[in-house]
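1. model this:
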Amino acid sequence: MAASIGFRPTRDDERILKEAARPGESTSETLRRALRLLDHERWLMQFRADAERLANENLNDEADAW
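-> Next comes the predicted model:
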């Protein structure tokens, strides 16, 4: 089921959209690209947190799985 989202941009939102838009890109395309970038940023934050948590992990101390 496709969701339809209503959006009433503020002046600041309009400025950001205008500055962020690529030539020939619609507002919807700009927003889609921004959402993908946000999703990627969240993925990177989780990646960094996992890497920090596992920084001292030594796989040589683990039993072989086979």
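
2. Every contact and neighbour count from this point should use C-alpha atoms.
-> OK.

3. Check the offset of the longest helix along the chain from the chain's centre.
-> Counting residues, the longest helix found in the chain (DSSP state H) is helix 27-53. Chain-centre distance of helix 27-53: 2 Å, with C-alpha atoms, centre = their mean, to the nearest Å.

4. To compare with the earlier structure, here is another sequence to fold:
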Amino acid sequence: MAGKTIGFRPNTEDLRILKDAAAEGASTTVAIRHALRLLDDEKWLDQARRDATRLREENLNEEPSAW
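-> Model prediction:
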């Protein structure tokens, strides 16, 4: 997917965030990449939370040994 670009029309809040990022030395590209990584991490954490809730009663000591 290298070389592809995306269109982005920032709204007022987006522009404020990008301005703050620029004040900290980050380019628009870096700020957007950072936001995408955070979004991906949050998605992973949400799945981990759902799994933990679903498996909270699981007791691995009751499972047969895989050895």
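
5. residues of the longest helix of the first structure that come out buried?
-> Thr30 (16 or more other C-alpha atoms under 10 Å).

6. what's the mean deviation for that helix versus the second structure?
-> For helix 27-53 of the first structure, the mean deviation from the second structure after alignment is 0.6 Å (mean C-alpha distance after the TM-score superposition for the first structure).

7. can you tell me how far Leu45 of the second structure sits from Thr29 of the second structure?
-> In this structure, Leu45 of the second structure and Thr29 of the second structure are 24 Å apart, going by C-alpha to C-alpha, to the nearest Å.

8. picking that back up, which helices and strands sit right next to the longest helix of the first structure?
-> Taking 3 or more C-alpha pairs under 8 Å, 6 or more residues apart in numbering; DSSP states H and E as contact, the helices and strands that helix 27-53 of the first structure lies on are helix 11-20.

9. In the helix it packs on, which of the residues would be classed as buried?
-> Within helix 11-20 of the first structure, the residues that count as buried by 16+ other C-alpha under 10 Å are Leu17.

10. what does that helix contact?
-> For helix 11-20 of the first structure, the surrounding residues in contact (C-alpha atoms under 8 Å, 6 or more residues apart in numbering) are 27, 30-31.
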